[in-house]
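Peer 1: please work out how this folds:
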Amino acid sequence: MDLLSLRCFQIVARLENMTKAAEMLQVSQPAISKLIGNLEKELTIRLFDRTGKYIRLNEYGKRFLAKVDLALQTLEDGKTELLDMAERPTGTVVIFIQVGSYLLSDMIARFRQKYPEAEFKLLQHENHRSNQVFDLCISSSPFRIPGTESVPVLTEEIMLAVPSGHRLANRKSIRLSELSTDSFISLKLGKQLRETTDSLCRAAGFTPRIIYECDEPSMVRSLVRSGLGVSFIPAVTWGGSQGSSVVLLSIEEPVSSRTIEISWYTNRYMTKIAHKFRGFIQEYFKESTTNNSL
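Peer 2: The predicted structure is shown next:
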């Protein structure tokens, strides 16, 4: 059972397609079929169910894939750890982003001023899969990935943004129930903030009438500035002031806030550069909140 066979099985298992796997690995399809066949003979277990030219990973294959993913990732972590020990860091930090924030680009830019060798790969708004590989995850509680440890870096107020001509624009704070008949602009279902704000509306006794759903915070802000509706705005991570055409109101009831966390796998090696960036994120939020510069 060699590494080539295991990597081949991993790709075929994820794609469930010999032709695509052969293209990805840049080998012939017969060679792929032979490697998989030899692996199944060695294990004395069929890993795939075959119907004509189609293959499907069976329960034995799913169990084996989980172990193969773990083994290959452990080997990759071992290689990275040795390079770190030899002072030859790979320099890439993989970040799984579950909260939208204009701050991330500033964080990365400032970090690279100190560590220009650092490189970043961003996984944005993806549904977590068991084979998802990242160094750090930025999310809002209570989001959790099994096998990770988390620390809070920021608790921010969730405010309500209304156009400057709105009937409540002259107020400093409101009860959310006062907006029960308003038109809302929101992120799409599946976004963490959307789940949080829908819960806030339910706590206030109504279901929000959402007339626009967006993928990105920038589009939400733009639609509010155009006077098309009201929206929830995280006070720190979404950038504070929205311009003279928008007024931000505090929500008295229910209490509206969220906690931003960073998390990482406890059973994976964390590179030196990722470890430094984790500490940098914590200090960045602490400094920014203290200076009220966000």
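
Peer 1: use CA for all of it now, contacts and neighbours both
Peer 2: Will do.

Peer 1: just the strands from the chain, written as ranges.
Peer 2: Along the chain, the segments classed as strands by DSSP state E run 48-51, 54-57, 92-97, 119-124, 136-140, 148-163, 173-175, 183-187, 209-214, 231-234, 246-253, 257-265.

Peer 1: okay, buried residues for the longest one please.
Peer 2: Read it as strand 148-163. By 16 or more other C-alpha atoms under 10 Å, the buried positions in strand 148-163 come out as Ser150, Val153, Leu154, Thr155, Glu156, Glu157, Ile158, Met159, Leu160, Ala161, Val162, Pro163.

Peer 1: can you tell me what sits against that strand?
Peer 2: Residues outside strand 148-163 that contact it (C-alpha atoms under 8 Å, 6 or more residues apart in numbering) are 168-169, 224-236, 245-251, 256-266, 281-282, 285-286.

Peer 1: one more, so I can put them side by side:
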Amino acid sequence: MKLNFTSLEYFLKAAEMEHLTKAAEALHIAQPALSRTIRGLEEELNVTLFEKEGRNIRLTRDGHILLKYTENFLREYKAMQQELEDSRNLQQLKVNLSILSATKLIPSFLAEFRKAHPEAILEIINPKMQASARHADLTLYSSIHHIDDDHTVTLFRENLVMVLPLADRHARLPYVNLEDFAHKNYIAPPKGFVLRDILETFCQKAGFSPKVVMESDNPDTIHEFVNAGLGIALVPQMTWYGAFSGLAALPVGDMDCHRYLNLSWKTEGKLSLSAVLLREYIVDHFWEYVREKANSEFPM
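Peer 2: Below is the predicted model of the structure:
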């Protein structure tokens, strides 16, 4: 009999009850099996653990030594079990979200999720930390095409609008034609961002390559650049709600300029409970939340 967790539990019960038959009954095992376990421990440690005293048994000096270490070991083992359980529970509460598509509304939307699920622990992953982003539980990103696979859902489609300074001669028009802005300076996200790819795709369809003079993926920064007269921008109409104050935001008439907003989730390993809850919350509520917030400025 090798010393192991079970044999130590059997030894502890025998030491507590000082009676092999009663200890075996408490452990729900046969008394001979308990006796064999005790003998196995004695042979392995080369000691005598108990001595008989009438019908009872008493610990020897060596038995008291083993008892001390057994109690310490089992106490530490239970503490380890509790810590592992706490860790599992914590992992169930934690969800990390990678946001690859800038949106003005996601912070306030996530605040609503936290109200509904205050126990959830949210971690927002910086998209520039590519290694971490690849292992995110959930990823919010945009595309020029509808996405359809078993770990992605397209949340909604939104139009892009041309953002101009109010002083621009086109600012009072009901809409603009993209081809009329072939020679304008553009403010756009850097190369590698999907919104930059979308801008270049639609401009190429209109017969030109956009002249990007300043780069930023921050809606507020792009707003300031446009407001300062440094260029114009083609930006999402709804999810960038709130970034157009003091500017003209006009629909594009000669081109169906749009993007899709998508949510994907990791395919390796199981999602935590909080990750599942956030996924369902985004799928069920994000479109309605965006529409409610943006519709006052851009009636649908």
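
Peer 1: re the thing from before, let me know which of the strands of structure 1 is the nearest to Ile273 of structure 1.
Peer 2: For Ile273 of structure 1, the closest of the strands of structure 1 is strand 92-97, at 7.1 Å, according to C-alpha to C-alpha.

Peer 1: mean deviation, that closest one versus structure 2?
Peer 2: Its aligned residues in structure 2 lie a mean 1.2 Å from strand 92-97 of structure 1 after superposition (mean C-alpha distance after the TM-score superposition for structure 1).

Peer 1: quick one: buried residues of that strand?
Peer 2: Buried, per 16+ other C-alpha under 10 Å, within strand 92-97 of structure 1: Val93, Val94, Ile95, Phe96, Ile97.

Peer 1: which stretch of structure 2 lines up against it?
Peer 2: Using TM-score structural alignment, the residues of structure 2 aligned to strand 92-97 of structure 1 are 94-99.

Peer 1: try stretch 202-213 of structure 1
Peer 2: Alignment of stretch 202-213 of structure 1 against structure 2: residues 204-215, by TM-score structural alignment.

Peer 1: pull out the buried positions in that stretch.
Peer 2: Buried residues in stretch 204-215 of structure 2, counted by 16+ other C-alpha under 10 Å: Ala206, Phe208, Pro210, Lys211, Val212, Glu215.

Peer 1: would you turn those residues into TSV with distance to Ser35 of structure 2?
Peer 2: What follows is the buried residues of stretch 204-215 of structure 2, written out as TSV (distance: C-alpha to C-alpha, whole Å):
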residue	distance to Ser35 of structure 2
Ala206	89
Phe208	89
Pro210	86
Lys211	87
Val212	84
Glu215	79
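
Peer 1: check contacts around Ala233 of structure 2.
Peer 2: Applying C-alpha under 8 Å, 6+ apart, the residues near Ala233 of structure 2 are Met162, Val163, Leu164, Tyr186, Ile187, Ala188, Ile222, Val226.

Peer 1: returning to that earlier point: centre of the chain to the match of strand 92-97 of structure 1, how far?
Peer 2: A distance of 2 Å separates the centroid of the chain from that of stretch 94-99 of structure 2, by C-alpha atoms, centre = their mean, to the nearest Å.

Peer 1: same check, this time on stretch 238-256 of structure 2
Peer 2: Centroid separation between stretch 238-256 of structure 2 and its chain, computed with C-alpha atoms, centre = their mean, is 30 Å.

Peer 1: buried set for that stretch?
Peer 2: Neighbour counts over stretch 238-256 of structure 2 (16+ other C-alpha under 10 Å) mark 238-244, 247-252 as buried.

Peer 1: thinking again about what came up before, nearest to Leu123 of structure 1, of the buried residues of strand 92-97 of structure 1?
Peer 2: Ranked by distance to Leu123 of structure 1 (C-alpha to C-alpha), these are led by Phe96 at 4.7 Å.

Peer 1: so that closest one sits against Leu123, correct?
Peer 2: Yes. Between Phe96 of structure 1 and Leu123 there is a contact at 4.7 Å, judged by C-alpha atoms under 8 Å.

Peer 1: please spell out which residues along the top helix by length along structure 2 are buried.
Peer 2: Ranked by residue count under DSSP state H, the longest helix found in structure 2 is helix 61-93. Buried residues in helix 61-93 of structure 2, counted by 16+ other C-alpha under 10 Å: Gly63, Leu66, Leu67, Thr70, Leu90, Gln91, Gln92, Leu93.

Peer 1: just checking, what packs against that helix?
Peer 2: Taking 3 or more C-alpha pairs under 8 Å, 6 or more residues apart in numbering; DSSP states H and E as contact, the helices and strands that helix 61-93 of structure 2 lies on are helix 5-17, helix 273-294.

Peer 1: check contacts around the most centrally placed residue in structure 2.
Peer 2: Residue closest to the mean C-alpha point of structure 2, counted by C-alpha atoms, centre = their mean, is Asn96 at 2.1 Å. By C-alpha under 8 Å, 6+ apart, the contact set of Asn96 of structure 2 is Leu122, Glu123, Ile124, Ile125, Ala136, Asp137, Leu138, Ala275.

Peer 1: how near is Gly61 of structure 1 to Cys8 of structure 1?
Peer 2: Distance, Gly61 of structure 1 to Cys8 of structure 1, using C-alpha to C-alpha, to the nearest Å: 13 Å.

Peer 1: over to Leu176 of structure 1?
Peer 2: Distance from Leu176 of structure 1 to Cys8 of structure 1, by C-alpha to C-alpha: 55 Å.

Peer 1: same question, Tyr284 of structure 1
Peer 2: Distance, Tyr284 of structure 1 to Cys8 of structure 1, using C-alpha to C-alpha: 42 Å.

Peer 1: same question for Lys276 of structure 1.
Peer 2: With distances defined as C-alpha to C-alpha, the gap from Lys276 of structure 1 to Cys8 of structure 1 amounts to 34 Å.

Peer 1: more neighbours: which of the two?
Peer 2: Shown here are Lys276 of structure 1 and Cys8; by other C-alpha atoms under 10 Å, Cys8 has more neighbours (20 against 13).
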